[in-house]
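Student: only geometry, no sequence info:
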């Protein structure tokens, strides 16, 4: 493998740093590639090297600013990846609409993404149509958490996790709209949780 050019590494790091300070959010790999005048594949390889050196958090895109930018911005970047149904489960097609800058002082540190809520089954939990729900990946799930759940049919939905029925051997996903869905639940034999809802962003 060809050795990494230190000048290119510095150029990319400088670009990402300045982008964070100007926009308070992460640049996409295409924006980095265009900004430093390098092919996208080469940019990806250099971003991986910066990640390996601990100078940049690069995984599913750039996850957080360089250390020098963190002191000034104290923001993390979360992708907005479309909608999730808050009624009947539906198939999710994940795609990044944009990256949203979240202040660490309010949202904490973690691997976050954002979904736009659809439907009315979670209104009693304060989640309404078109609210932006901040989801944390790769975290422990407890009874009572609001989760993005993927069932055995590869359908997902946003519901409150109400635990596991050891007698009948199924997981319980609970609706949060008693006036419209009184005592309604979804029972699934196999459940995969894709994240836990931590915050709701909405207009007043």
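Tutor: Sure, I can see it. Computed from a predicted structure; not experimentally measured.
Student: going forward, measure contacts and count neighbours with C-alpha atoms only.
Tutor: OK.
Student: ok, the closest residue to residue 64 other than its chain neighbours to residue 6 distance?
Tutor: Closest residue to residue 64 apart from its sequence neighbours, by C-alpha to C-alpha, 6 or more residues apart in numbering: residue 76 at 5.1 Å. According to C-alpha to C-alpha, to the nearest Å, residue 76 and residue 6 sit 26 Å apart.
Student: More neighbours: which of these two?
Tutor: residue 76 (26 against 10; other C-alpha atoms under 10 Å).
Student: Give the full set of residues in contact with the more buried one.
Tutor: 25, 26, 63, 64, 65, 101, 102, 103, 104, 109 (C-alpha atoms under 8 Å, 6 or more residues apart in numbering).
Student: Show me those that map onto strands.
Tutor: 63, 64, 101, 102, 103 (DSSP state E).
Student: Test my guess that the third one contacts residue 75.
Tutor: Yes: when contacts are counted by C-alpha atoms under 8 Å, residue 101 is listed as touching residue 75 (6.1 Å).
Student: Name the residue in these two with the higher neighbour count.
Tutor: Comparing residue 101 with residue 75 by other C-alpha under 10 Å, the one with more neighbours is residue 75, at 26 against 19.
Student: And the closest residue to the more buried one other than its chain neighbours, how far from residue 116?
Tutor: Nearest non-adjacent residue to residue 75, counting by C-alpha to C-alpha, 6+ apart: residue 103, 4.3 Å away. The spacing between residue 103 and residue 116, counted by C-alpha to C-alpha, is 19 Å.
Student: So if I had to pick from these two, which one is more boxed in?
Tutor: residue 116 (21 against 16).
Student: The residue nearest to residue 75 and residue 15: what is the separation?
Tutor: For residue 103 relative to residue 15 (C-alpha to C-alpha), the value is 21 Å.
Student: How about residue 114?
Tutor: 25 Å.
Student: all helices of the protein, in order?
Tutor: Remark: helices assigned in the chain by DSSP state H are 6-23, 29-36, 40-52, 67-73, 104-107.
Student: take the one below as the second:
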């Protein structure tokens, strides 16, 4: 039996991972639960881990895995008609996009083919996005509205956002972004990189999520937004 705060934190972590593909930070958890300090979050995380609801992934910053959800939830979840679910670590949940025709796997589940467009730098620069190399067949519920593509991450500059070398990111194709979103940025039409997006006037700031890397500040005309992070896949 979980306490109300443990329920709230578990559902918050799960919903954030469904939306972004990465686990929230301790500061985000503290703010969501209206707690005074991160020590309270640490105790709740430990309790959830001991009860088998989550798992902390070793040697990785901000890396949590939701193993399962409780059979029953607090009153506010019951009022919303929430149904028990099996948790998934790396998928985002949204409506099926218009215009995409899903396939059906042997279990009867709808899948959508997403092109893999090569590698993206999360660290030192590499070449711009390449041509399609293969396709991924992903559950339809993982893909939001719009057009998507996938990229293999190369580098470690986004590790504090839970994105590691060798991960595959799912990108929603768009030419604009909100401040704070993780984007695929094309710099000078020749270098593609995965960074957090900020803007101050005519200056674009591409922020790393690793203190070993400095924020890049570039004139507006040098940067083209190629898409925003929609999900993440990881193989073990």
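Tutor: In hand now; what should we look at? Here the structure is a predicted model, which is why all the values come from computation and not from measurement.
Student: Quick one: map the residue nearest to residue 75 of structure 1 onto structure 2.
Tutor: Here residue 103 of structure 1 is matched to residue 139 in structure 2, going by TM-score structural alignment.
Student: Verify the stated contact: its match with residue 109.
Tutor: Yes: applying C-alpha under 8 Å, one finds residue 139 of structure 2 in contact with residue 109, separated by 7.2 Å.
Student: how many neighbours does residue 43 of structure 2 have?
Tutor: Neighbours of residue 43 of structure 2 using other C-alpha under 10 Å come to 12.
Student: tell me the SS of it?
Tutor: helix (DSSP: H, G, I helix; E, B strand; the rest coil).
Student: So which residue is smack in the middle of structure 1?
Tutor: residue 113 (1.2 Å; C-alpha atoms, centre = their mean).
Student: what residue of structure 2 takes the place of that residue?
Tutor: Using TM-score structural alignment, residue 113 of structure 1 lines up with residue 149 in structure 2.
Student: go on, residue 131 of structure 1?
Tutor: Residue 131 of structure 1 maps onto residue 167 in structure 2, by TM-score structural alignment.
Student: related to what we said a few turns ago, including distance to residue 171 of structure 1, could the helices of structure 1 go into JSON lines?
Tutor: Conversion of those to JSON lines gives the following (distance: least, C-alpha to C-alpha, whole Å):
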{"stretch": "helix 6-23", "distance to residue 171 of structure 1": "42"}
{"stretch": "helix 29-36", "distance to residue 171 of structure 1": "39"}
{"stretch": "helix 40-52", "distance to residue 171 of structure 1": "38"}
{"stretch": "helix 67-73", "distance to residue 171 of structure 1": "40"}
{"stretch": "helix 104-107", "distance to residue 171 of structure 1": "29"}
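Student: To residue 145 of structure 1, which of these lies closest?
Tutor: helix 104-107 (16.7 Å; C-alpha to C-alpha).
Student: Does anything pack onto the closest one? Which helices or strands?
Tutor: Contact partners of helix 104-107 of structure 1 among helices and strands, from 3 or more C-alpha pairs under 8 Å, 6 or more residues apart in numbering; DSSP states H and E: none.
Student: Now that helix on structure 2. Mean distance?
Tutor: Compared with structure 2 after the fit, helix 104-107 of structure 1 shows a mean deviation of 2.2 Å (mean C-alpha distance after the TM-score superposition for structure 1).
Student: thinking residue 193 of structure 2 is in contact with residue 208, fair?
Tutor: No: counting by C-alpha under 8 Å, residue 193 of structure 2 does not reach residue 208; the two are 10.1 Å apart.
Student: Now list whatever residues contact both of the two.
Tutor: residue 122.
Student: Counting residues, name the longest helix you see in structure 2.
Tutor: helix 4-20.
Student: In it, which residues are buried?
Tutor: 6-20 (16 or more other C-alpha atoms under 10 Å).
Student: Which part of structure 1 matches it?
Tutor: Against structure 1, helix 4-20 of structure 2 falls on no residues (TM-score structural alignment).
Student: Let me see the contact set for the nearest residue to residue 184 of structure 1 once chain neighbours are set aside.
Tutor: Nearest non-adjacent residue to residue 184 of structure 1, counting by C-alpha to C-alpha, 6+ apart: residue 175, 5.9 Å away. By C-alpha under 8 Å, 6+ apart, the residues touching residue 175 of structure 1 are 121, 122, 159, 160, 181, 183, 184, 185.
Student: what are the ranges of the strands in structure 2?
Tutor: Using DSSP E, strands in structure 2 cover 54-56, 64-66, 103-104, 110-121, 126-127, 134-139, 148-154, 168-172, 182-187, 191-200, 203-207, 216-219, 223-233.
Student: Tell me which of those strands approaches residue 31 of structure 2 most closely.
Tutor: Taking the strands of structure 2 one by one with C-alpha to C-alpha, strand 64-66 is closest: 17.9 Å.
Student: who does the closest one touch, helix- and strand-wise?
Tutor: Strand 64-66 of structure 2 packs on helix 4-20, strand 54-56, going by 3+ C-alpha pairs under 8 Å, 6+ apart.
Student: Please name whichever of the ones you listed is nearest to residue 173 of structure 2.
Tutor: helix 4-20 (15.1 Å).
Student: residues near residue 128 of structure 1, how many?
Tutor: Neighbours of residue 128 of structure 1 using other C-alpha under 10 Å come to 20.
Student: How about it, nearest residue that isn't a chain neighbour?
Tutor: Once flanking residues are discounted, residue 128 of structure 1 sits nearest to residue 120: 6.1 Å by C-alpha to C-alpha, 6+ apart.
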